[in-house]
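S.K.: coordinates only, sequence not included:
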């Protein structure tokens, strides 16, 4: 099975182009941190990615240089002969799904939108109308 899940940051804005048939293709590079630093100081891998159709348009609209991104796809290898007659080998991730990262900043934002239960005011709780039997309540 050929599946890959990556989390990283865009190294530059995605480049989007359209085929003659109108299909959108987004090309971008993802910097994915390595767990450990190598002897030559490398701390990240730079992975070329391609997305198509609605996924490409979503990436173009919502992701820019430096933004975090999480994606799922498959690895595809290929080759071509350049103008100097040299065979060039390629490795790209063909993106199927993208998500916004669920990192520390997203968690902090979610926390600021929640009321603090220790500081709750009486009007923050739902009033139970008269006539409702408390036997059906799940917290008895």
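M.R.: That came through, no problem. Treat the numbers as computed from the prediction; the structure is a model and nothing was measured.

S.K.: Only C-alpha atoms from now on, for both contacts and neighbour counts.
M.R.: Fine.

S.K.: Report how many residues lie close to residue 92.
M.R.: 18 (other Cα atoms under 10 Å).

S.K.: try this one side by side with the last:
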């Protein structure tokens, strides 16, 4: 059996960070995910999916994402129930995120604007937070080339390479 969810969307409001009585952080947020088709009026619709994430990634989500931020969520669907104030059973279906990837810089239109790079919060990445992330910055695409429009095959279609340099 398999229960796996992968979503990409924008947060509808700032994440809500809380702590359990034992001190475990938990963040909840709603992700607006566009549907791939349009309705009869030609407009795109969206689904609003409730998500929850625990522990250190929850703190990262609360610190680095806000309303409008683009995020990728990898997790599983979980259903739970509780007794409401009126005595009726309330059922909740939500995505329990195992990792959240921050898909745009914080200084872009959806971000907070203080220059933070794209760093997601997952169990594998927890130890990297709080450290200097300069080594993760993207390098320019033209690094090592003098001109982007320079054609490497401009010498009449011939390439000067020996058979010894080929990997096959």
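M.R.: Perfect, thanks for sending it. Note that this is a predicted model, so its numbers are computed, not measured.

S.K.: quick one: residue 44 of structure 2 and residue 33 touch, right?
M.R.: No: at 10.4 Å, residue 44 of structure 2 does not count as touching residue 33 under the criterion of Cα atoms under 8 Å.

S.K.: In terms of neighbours, single out the busier of those two.
M.R.: Between residue 44 of structure 2 and residue 33, residue 33 has the larger neighbour count (other Cα under 10 Å), namely 18 against 12.

S.K.: my read: the more buried one touches residue 6, true?
M.R.: No: judged on Cα under 8 Å, residue 33 of structure 2 makes no contact with residue 6 at a distance of 10.8 Å.

S.K.: any idea how far residue 57 of structure 1 is from residue 63 of structure 1?
M.R.: Counting by Cα to Cα, to the nearest Å, the gap from residue 63 of structure 1 to residue 57 of structure 1 is 10 Å.

S.K.: make that residue 15 of structure 1, sorry
M.R.: When residue 15 of structure 1 is compared with residue 57 of structure 1 (using Cα to Cα), they lie 11 Å apart.

S.K.: and residue 32 of structure 2, which of the three is it?
M.R.: Three-state call for residue 32 of structure 2 (DSSP: H, G, I helix; E, B strand; the rest coil): strand.

S.K.: helix, strand or coil for residue 71 of structure 2?
M.R.: Classified using three-state DSSP, residue 71 of structure 2 is strand.

S.K.: how far away is it from residue 60 of structure 2?
M.R.: 12 Å.

S.K.: list the residues that contact both of residue 15 and residue 57 of structure 1?
M.R.: Contact criterion Cα atoms under 8 Å, 6 or more residues apart in numbering; residues shared by residue 15 of structure 1 and residue 57: residue 26.

S.K.: Look at the two and report which has more neighbours.
M.R.: residue 57 (18 against 14).

S.K.: Secondary structure element holding residue 58 of structure 2?
M.R.: Secondary structure assignment for residue 58 of structure 2, by DSSP states H and E: helix 55-64.
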